[in-house]
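Visitor: here you go, sequence then predicted model.
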Amino acid sequence: LYSDYLFFNQGDKSPESFHKGVSVVLESLKTCLAINSLRHCLYKPPSSEPEFHIRARIGVYHQYLKEYFRVFPASQILVLKLEDYSKAPAEIIQKIFEFLELSAFPPEKLSNITKSKNPANSRRTNDSTIGPMLPETRRLLQNFYWPHNEQLGALLGKTFNYNLDEIN
């Protein structure tokens, strides 16, 4: 969420403004959830979201995946973690090809793809001086996402329960 904020926010950015935005957006979501379903609140973002460039709703993965699973059989859906791709892009690309029942990608071409020198979504030079998010912001987000991570783990298995990353 923090990298999303840094990448899409063209205005002034700081850990403090991120904290303020997270606080406002999470409070808006809490207010929405008091009278509406989770689905409603995720698909109708709080009015404060564009102002602060905080898209907390996009991290509630289980809700969006449930929508897909209602339409498509689980056997037709491959869910991957960006962290896994970042660590082993060639392995993940091969996994995608296997899932799609395509012939293996030629290793020399795969090497050209995975050794990109300038990733398109890397942090901008000006943003590299902005420090990490504040510890209190991290706690707010952990508390918000905790039940959603539990549901994601129940849906996809414990490797997708990000709460376990926090414990370990």
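Guide: Everything's here; your move. Numbering: from 1, shown residues only.

Visitor: going forward, measure contacts and count neighbours with C-alpha atoms only.
Guide: Will do.

Visitor: so the nearest residue to residue 38 once chain neighbours are set aside, which state does it fall into?
Guide: Distances taken as C-alpha to C-alpha, 6 or more residues apart in numbering place residue 63 nearest to residue 38, at 8.0 Å, with adjacent residues excluded. Counting by DSSP: H, G, I helix; E, B strand; the rest coil, the backbone at residue 63 sits in helix.

Visitor: helix or strand for the spatially most distant residue from the centre of the chain, which one?
Guide: Distance from the C-alpha centroid of the chain peaks at residue 108, with 30.5 Å (C-alpha atoms, centre = their mean). Using DSSP states H and E, residue 108 maps to helix 107-114.

Visitor: dropping in the other structure now:
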Amino acid sequence: MRVKWGKRMSLILAINASLLILVLVRYEVRTAAYENRKRLTSYGCTYESERVNINPTEREIQCVGADQHQAEDLFCMERPKYLPNFKNPCWYAKEEGKLRLKCVPYYHILGVAKSSTTDLAYRIRAHKDVLPCNGYRKKQESFYWSRRRYGYENLMQERPPCNFSCFQQMCSDATRSIQQTATPTGYHNMITGDETPSDFSDFRGWPKIPQNAGFEKPVVLTPHLMRHMYADPKFILLFRNPTDRLYSDYVMLGGRSAADFHEAAIQSVQVEEACMRNHTVEHCLYSLDIGKRLQTRIFLGCYSVFMREWLRVFPREQFLIMRTEDHDQDPIARLRTVYNYLKLNYTEDWLSSIANITHQRASGKKLKQGPMLAKTRVLLDNFYRRYNTDLADILQDKRFLWLT
């Protein structure tokens, strides 16, 4: 009887131990989930949504028309009927009783500012089949989607708005060249692009979108507008370590010294975090009023928040996403990836010659200002950490943690 009782006690103890292990495992899982959620909502901030719809469905958005204080309602227009014998998105529209060819860009370098987008744009436009747009700033940036359609200048000063016809007119020279150039089969293979890096993350004009009227938060943003007007857009993104990106951006906009940058960074972090204690992350990053109070454009480096907005509208395969650090380290490999994505023909010798051109728009200002202060880097790395972690999770790529 003692032997049997001993066996029963051993069995009971084993079962209890297994139950204890199961409870501990569940506790650890729940704790990890809580810590992850707490990380994403640190400083009291919350997201509108913590999910990314990788297979987005079309949102039914209705034409409502625009008043004099709003941007043109693009949903009152039909998507152009793009011509199959043109590689670039082009169509015929009737003007003054005549059919005229109209074109919009084939590709967009969406972002982000101070991440070697100018250099990449130059190397793309070096290809014989790529044309610049005549009406763009430096034949590169239209600022249509992020600012000009809302009536804002580069620094968000008021100006007459640019409608969709105005956007098309910016590409009139490229359109003529596209029309006049064709292969022996009659296929028009020339393309043009828009390289406005603020399009990815500058949503501050959202209150002027007619469908957002009366709402405290946007229901329509740039991705929705572009989805309505484009059939198969090609988006290129260069992400740079957001801490380094912010310093370069500050210097470009006239920053005087690393010490001044430190004070500006402190102020920017405090303004954003104070806002996020009472509002969602999206509200604080998309707000024109908050943006005007900042001494730096710190919001542009919160990449994951904007990436989620784009992925709710477009599938992941619409985007070619790279790191600036990789582009700078191996420009030949990166340029090969870009040319393949844009379906541009090339030889390896020619690719090497273009990739080895001196870096474009490399600023000497930062050399004069000196390196960023160590304490500034710690401050900004802490601010951006949650967004970097979120981006690495969205893209399933740990390189976007920028740990090395």
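Guide: Alright, I've got the coordinates. Just so we're clear, the structure is a prediction, and the values are computed from it rather than from any experiment.

Visitor: which outside residues touch the helix holding residue 108 of structure 1?
Guide: Helix 107-114 of structure 1 has contacts (C-alpha atoms under 8 Å, 6 or more residues apart in numbering) with 89-90.

Visitor: which elements pack onto the next helix or strand after that helix?
Guide: Tracing the chain C-terminally past helix 107-114 of structure 1 and defining elements by DSSP H and E, one meets helix 135-156 next. Identification of packing neighbours for helix 135-156 of structure 1 by 3 or more C-alpha pairs under 8 Å, 6 or more residues apart in numbering; DSSP states H and E yields helix 15-35, helix 61-71, helix 162-167.

Visitor: I'd say the residue nearest to residue 38 of structure 1 and residue 39 touch.
Guide: Yes: using C-alpha atoms under 8 Å, residue 63 of structure 1 is in contact with residue 39, at 7.0 Å.

Visitor: so between these two, which is more surrounded?
Guide: Neighbours per residue, other C-alpha atoms under 10 Å: of residue 63 of structure 1 and residue 39, the larger number sits with residue 63, 18 against 14.

Visitor: contacts only, for the aligned partner of residue 272 of structure 2 in structure 1.
Guide: Here residue 272 of structure 2 is matched to residue 29 in structure 1, going by TM-score structural alignment. Counting by C-alpha under 8 Å, 6+ apart, residue 29 of structure 1 touches 41, 46.

Visitor: buried residues of stretch 141-158 of structure 1, list them for me.
Guide: Buried positions in stretch 141-158 of structure 1, judged by neighbour count with 16 or more other C-alpha atoms under 10 Å: 141-142, 144-146, 148-153.

Visitor: quick one on the thing from earlier: can you say which of the helices and strands packed on helix 135-156 of structure 1 is packed in most?
Guide: Mean neighbour count (mean count of other C-alpha atoms under 10 Å) peaks for helix 15-35 among these, with a mean of 17.

Visitor: structure 2: matching residues for whichever helix or strand comes after it?
Guide: Tracing the chain past helix 15-35 of structure 1, the next element assigned as helix or strand by DSSP H and E is helix 38-43. The alignment of helix 38-43 of structure 1 onto structure 2 (TM-score structural alignment) spans residues 281-286.
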